[in-house]
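1. no letters, just coordinates:
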C-alpha cells in the first residue's frame, strides 16, 4: 500500500506528540550571604616608624648589620576566617627590586618575614591573630660609593583575607 507524504507526516506527529507532554519544570532557588569585609586596624591607625638611627657606618651596610625588628599590631573584627595575607606595597630599589627604595638611590631596605626575605608587593600568608615577625635591614648598591646623609622610605602595609 503506497504511503502519501501526508500520511507519513501524521504518523510522525502521532509518535512525537506524546513525548512533548512528558516535559516538566521546577522552581530553582539560589541563596547566599554577602558579608562585609573584615574591619582591621594596623598599628592602631598610627604610622609605623623604624628608626635605624644616625650612626650607620656606610662601610658596614651589608644587608646583615643594622637589622631591626619591626613592631606592629593588627586588630581585626568581623572576619569570617583567620587565614589572612600581609603585603608591603612600595617601589623596589633599582639595584635590588625585592628591597624597598629609599631617598638615597644607592640604599634600599630589605624586609624579612619570619626570617625569610620578603619581597615587596608579595603577600605573606598568616593565621590571625598570630602575626608574622617582621624585620628590616638596610642594603646598598654593590659599588664602592654610597652618599652619606639622611634617608627615608615609605610603603603601605596591607592586611586582607586569603
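-> Done, it's in. Quick caveat, the model's predicted, so the values are computed rather than measured. Numbers count the residues shown, from 1 in each chain.

2. only C-alpha atoms from now on, for both contacts and neighbour counts.
-> Fine.

3. name the nearest residue to the most centrally placed residue in the chain, ignoring sequence neighbours.
-> When the chain is reduced to its mean C-alpha position, the nearest residue by C-alpha atoms, centre = their mean turns out to be residue 123, at 4.1 Å. In space, and not counting its chain neighbours, residue 123 is closest to residue 87: 4.5 Å by C-alpha to C-alpha, 6 or more residues apart in numbering.

4. for the one you found, helix, strand, or coil?
-> Under DSSP: H, G, I helix; E, B strand; the rest coil, residue 87 falls in the strand class.

5. what's the burial count for it?
-> For residue 87, the tally of surrounding residues (other C-alpha atoms under 10 Å) stands at 19.

6. can you check residue 46 too?
-> Residue 46 - counted by other C-alpha under 10 Å - has 9 other residues nearby.

7. can you give me the strands for this protein?
-> 39-42, 68-69, 74-77, 83-89, 100-101, 107-113, 116-117, 124-127, 134-140, 156-161 (DSSP state E).

8. this is the comparison structure:
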C-alpha cells in the first residue's frame, strides 16, 4: 500500500507540473539600446579653405598647405572611453584611401597628428573627447599632373563608440 500511495502522490505531482506548464504564456521583450547622443560641430558643415596658395608643383611632394580642422563634439550622456573617427567619402580607387576631388588627379589626405587618417576606415582616436583635431592637405595621386583651377570635395565625419 505504501508503494501505491507514493505512486499516487508522484502522479499527482506530475499532473500539477503538467497543469502549470499548460498554463504558461510567452513573454516578449523589446529593448532599444541607445548610445550617447552627440552633436558634431553644432550640426554645421565643416569647411576647409586652402586659400590661393596651393601650387600645382607642390602637390606631388607632400609640401602643399596643411590645414588644421577643429571638430567640436558635445554629448548629452557619458560616452564610452573608446572613440573612433570615421571619414566617409568618395575615393579615387578602393586601394587609394584619400578623398577624391572635382579636379582630376587631386585628392585630400587627412591626418590625426602626424598619422595618416585613411578614408572610409574606423580609426581609434586618443585625443580630447570634446574636440577632435585633424588636418587635411591637398595632394596629387602619385606624380600625376594637376591642372590649376578651383576644386571641391565632400566627406562626412562620423564618430563611433565602443
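-> Nice, thanks for sending it over. Here the structure is a predicted model, which is why all the values come from computation and not from measurement.

9. returning to what we had before: and the strands of the first structure: which comes nearest residue 10 of the first structure?
-> Residue 10 of the first structure sits nearest to strand 156-161 of all the strands of the first structure, at 64.9 Å, using C-alpha to C-alpha.

10. report all helices and strands that the closest one contacts.
-> Helices and strands touching strand 156-161 of the first structure, by 3 or more C-alpha pairs under 8 Å, 6 or more residues apart in numbering; DSSP states H and E, are strand 39-42, strand 83-89.

11. average distance between the longest one and the second structure?
-> Relative to the second structure, and after both are superposed, strand 83-89 of the first structure has an average distance of 1.1 Å to its aligned residues, where the measure is mean C-alpha distance after the TM-score superposition for the first structure.

12. which residues does that strand contact?
-> Contacts of strand 83-89 of the first structure from elsewhere in the structure, counted by C-alpha atoms under 8 Å, 6 or more residues apart in numbering, are 120-128, 155-162.

13. can you do 6 Å?
-> Under the contact criterion C-alpha atoms under 6 Å, 6 or more residues apart in numbering, strand 83-89 of the first structure has outside partners 120-127, 155-162.

14. identify each buried residue in that strand, please.
-> Neighbour-count burial for strand 83-89 of the first structure flags 84-89 (criterion: 16 or more other C-alpha atoms under 10 Å).

15. how about the shortest one?
-> Judged by neighbour count (16+ other C-alpha under 10 Å), strand 39-42 of the first structure contains these buried residues: 40, 42.

16. equivalent analysis for stretch 154-162 of the second structure, please.
-> 159-160.

17. residue in the first structure paired with residue 6 of the second structure?
-> Using TM-score structural alignment as the criterion, residue 6 of the second structure has no counterpart in the first structure.

18. now do stretch 104-112 of the second structure: distance to the chain's middle.
-> Computed by C-alpha atoms, centre = their mean, to the nearest Å, the chain-centroid distance of stretch 104-112 of the second structure equals 19 Å.

19. just the buried residues of that stretch, please?
-> Those would be 105-112, for stretch 104-112 of the second structure by 16+ other C-alpha under 10 Å.

20. what do you get for stretch 122-141 of the first structure?
-> Residues 123-126, 128, 131-132, 134-141 are the ones in stretch 122-141 of the first structure that count as buried (16+ other C-alpha under 10 Å).
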